[in-house]
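Chemist: Okay, here's the prediction I keep looking at, along with the sequence it came from:
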Amino acid sequence: MDDEYAKLIRRMNPPRVVIDNDSCKDATIIQVDSVNKHGILLHVVQVLTDLDLVITKAYISSDGGWFMNVFNVIDRSGNKFRDKGVINHIQQTLESDDVSTPSLRGTVGLMSSKEHTSIELTGTERPGLLSEVCAVLTDLHCNVVNAEIWTHNARAAAVVHVTDDSTGCAIEDPKRLATIKARLCSVLKGNNDMRSPKMTLSPPGVTHRERRLHQIMFADRDYVKVDRVQGRAEEKSSRPQVTAVDCSEKDYTVISMRSKDRPKLLFDIICTLTDMQYVVFHGVVHARQMEAYQEYYIRHVDGLPISSEAERERVVQCLEAAIERRASECLELELCAEDRIGLLSDITRIFRENSLSIKRATISSKDGKARDTFYVTDVTGNSVDDMTIDSVRREIGQSLLQVIPNSGSPAKAEEAKTNSCIFGSFFRGKSSQNFKMIKSCSGCPYPLKTM
């Protein structure tokens, strides 16, 4: 009955999306008003992120039964977006009755199970691991259609779509799948690893691939810190700063984060909070000078704030991991070539033979073309020297493998002059006064509604 009542309320108050290119000189403003529902914030952020849009500011409020969000959004070139097709897609998707409707990019299980077999892998990170996995798949007559690989805290995870190289269809024979699993688990097993490697078939249905990778690495406890005997020591200044403090006046936990800005940062944070069963009631996101500031007032889905020091520490660790999984000081290499059976195995073998370590990769093929992106370091985790890159490019083909220019190391942002919360005294005084205070301080062109 509760579910039917929620549907009735949603029909009486359908979602409303306003996209404004006039109110702000340097960003498109997207305002989303809707009946509140757990997961709706992630849904909105996911839709925008999958369109390669960058959220530079966000103002979140979902107290009570209503969800209100205002986003400042630009494209990857730093401009407003005016494409009518993109605008219509955003409005149609966000105003849909199905909050779980995924966008069409970066998904697992989007194609029929008859078209590919989706495999999930977890294990210990080490140089050459992806090369070994690709070699096994090639030896077992599996063609990699597309894949996403992440590494973090000495752990590796991947979601891989494969087909039979002779038929081009999904692999369904149980005996053959068992053989693939045994071989891959053997490759994934690391020395002195207390956690067993895993190879599983993806669950049925449509699952966002990057969200699934967050879930896999969270389940693998990659947020637990490890001591590296060798490798590049990370500067403390480059690490994200995450705090969790009590807001006793209104029974919230206040999460504050400061880190280098990068694409999809907001998605990674909201994805993690949602999957950990926390609800964001209020929030502010602001990116400037290559640095991002985020602050959220949260409670667990049971309505309670964080209640113990152990829980607080776990939330901080998990949010740090969410920021770090995709953050990278690696060299970005892009391969564009005619697709063929064994191409990925050959490319990753060349990387391994030249002492390159793949920290993250996105593999895709379409219409006979392979377009793969690799983020690499040397085997110690340091930057790759120019001579090595020249050697790799000569072996693969100068025109096939391109070095993507780095946007540059972010200039060190000006130190914050205060450690106080972005919201300050948000919950002190009457709510209408506080909403006016946010509007005037943040520059948000839309007045936020009071409950």
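Modeler: Alright, I've got the coordinates.
Chemist: switch to C-alpha atoms for all contacts and neighbour counts from now on
Modeler: Fine.
Chemist: Pick out the residue closest to the middle of this protein.
Modeler: residue 268 (4.0 Å; CA atoms, centre = their mean).
Chemist: And here is the other one:
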Amino acid sequence: MVQVLTDLDLLISKSYICSDGGWLMDVFHVKDRLGCKITDERLIRYIQQSIGESKMGSREDRDGPCIGRDVRPWHVLTNHTALEMTTADRPGLMSEISAVLAETGCHISAAVAWTHNARAACILYVDDHSTDPSQLPHLLSQLENVLDAHHCSGGSRSVRLSEAGSGQTHTERRLHQLLAGDSHYEQCCSAPDSGNNGDDDGRCYRKRSCTSETYIKIENCEERGYSIVTIRSGDRPKLLFDTICALTDMHYVVFHASISSHDSKSFQEYYIRHKDGWTLNSEIERHRLTQCLIAATERRISHGLRLDVCTQNRLGLLSDITRVFRENGLSITMAEIGTRGDRAVGTFYLKDSSGQTVKPETLESLRKEIIGGTVLVVHNKSSGRLSQTTSSSGGKPGFSLGGLIWAQVEKFSSHYFRPIKY
């Protein structure tokens, strides 16, 4: 249910969950991404139908036009072959991977990449019509060579091909699974606090990052037979979705929950049991759950300069753009790329090779070198302003989706652009 609401880009400011004794009652306080009440009857009917069918276990993929908009983010696909990779993160990794795909004639329809704790996971969706099935073993071998080229001893790396189909796991949930399976979460929290705020039957964990502090407490409610997980952290987009993914993939069942957000802070409390009916009775299990929950809340936190790109789609486009980033000494900390028709739209979060903020002169170099006809929108957090550049090397472009996007940005930015909380 949370996935349905998240894919529709809806704001969940508060939620109450109760599913016990064979009955279910979940309450979501929802607004649209501009913070307004939902009034579109088509959207309301779609939510009712989709959530109802998902609870019945028979929900099938639906096309966006039935509600006059795209249902999923552009980088979430189920009708394309997916290449899944995990490896140690390093500068230029996405550039090398996309270059291999371009050289073998594979057209990338969408891609998403996350980095966390010096590890990287990416999913690239390949247009099946551009790929010769007989060449897939060679392609996988080439990608393995790329990952092995700078592979650190003692680490892990994987390349996997996932066939298209309605049973394909949701892209962002799959990224959580890939990084969790990579065991990168083991660095995600300190030892439990002593004293425990006066409680003797639970443990508190804190993890301070450059953005906020995450606080997690786990205790058992003996009289009800639940384990109670309390999470306090900074609020951000899709936080509820990420937490639910972590709990579900670790085979915990949520029986009751209360979620709220206020002043950029989030409070989540879950009453859970393992799917076999047991509570969290060992310190090892509590510590592992804490690590996984902190990792889940941090994976999507993007650091660095945000750069939105819109341009004409073509074979090798991702390879060319990421090559420009690499040649300017920039590393991708997070990326989401999708296509609609003949246009390609992507969002990149960038830092320099030393992990520092992108310098103005480097950004100016990007403006000059990026492909002609490309619309760039730079989100400058320090100034709170947006700036647009259209590359001039290809001449002045005519009407484009990128231009339409920018027109809407200018129209709404002064009134509506603010953090979207889930």
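Modeler: That came in fine, so what should we check first? Values in this document were obtained by computation on a predicted structure and should not be read as measured data.
Chemist: Quick one: the helices in structure 2, in order.
Modeler: 2-7, 41-56, 93-103, 136-149, 171-181, 239-249, 283-298, 317-327, 360-369, 401-416 (DSSP state H).
Chemist: Distance check, the residue of structure 2 most remote from its centre against residue 3 of structure 2.
Modeler: Distance to the chain centre peaks in structure 2 at residue 223, reaching 37.7 Å (criterion: CA atoms, centre = their mean). Taking CA to CA, to the nearest Å as the measure, residue 223 of structure 2 falls 32 Å from residue 3 of structure 2.
Chemist: Please apply the same query to residue 217 of structure 2.
Modeler: 25 Å.
Chemist: And residue 383 of structure 1? What does it align with in structure 2?
Modeler: Counting by TM-score structural alignment, residue 383 of structure 1 lines up with residue 357 in structure 2.
Chemist: tell me the contacts of its match?
Modeler: Neighbouring residues of residue 357 of structure 2 by CA atoms under 8 Å, 6 or more residues apart in numbering: 304, 305, 350, 351.
Chemist: same question, residue 386 of structure 2
Modeler: When contacts are counted by CA under 8 Å, 6+ apart, residue 386 of structure 2 touches 377, 378, 379, 380.
Chemist: all strands of the stretch 301-450 of structure 1, in order?
Modeler: 331-338, 356-366, 369-378, 401-403 (DSSP state E, counting those that start in this stretch).
Chemist: Output the contacting helices and strands for the last one.
Modeler: In terms of contact count using 3 or more CA pairs under 8 Å, 6 or more residues apart in numbering; DSSP states H and E, strand 401-403 of structure 1 is assigned the packing partners strand 331-338.
Chemist: okay, now residue 340 of structure 2: neighbour count?
Modeler: By the criterion of other CA atoms under 10 Å, residue 340 of structure 2 has 12 neighbours.
Chemist: And it, what's its match in structure 1?
Modeler: When structure 1 is aligned by TM-score structural alignment, the residue opposite residue 340 of structure 2 is residue 366.
Chemist: what about residue 365 of structure 1, how many neighbours?
Modeler: 18.
Chemist: got a list of what it touches?
Modeler: By CA under 8 Å, 6+ apart, residue 365 of structure 1 lies in contact with 145, 146, 339, 371.
Chemist: State the number of residues packed around the second one.
Modeler: Other residues lying near residue 146 of structure 1 total 21 when counted by other CA under 10 Å.
Chemist: Grab the nearest non-local neighbour of the alignment partner in structure 2 of it.
Modeler: By TM-score structural alignment, residue 146 of structure 1 lines up with residue 110 in structure 2. In this structure, residue 110 of structure 2 finds its nearest non-sequential neighbour in residue 338, 4.3 Å apart by CA to CA, 6 or more residues apart in numbering.
Chemist: quick one: the one you found and residue 344 touch, right?
Modeler: Yes - the criterion here is CA atoms under 8 Å, and residue 338 of structure 2 meets it with residue 344 at 5.9 Å.
Chemist: Give the residues shared as contacts by these two.
Modeler: Common neighbours of residue 338 of structure 2 and residue 344 are not found (criterion: CA under 8 Å, 6+ apart).
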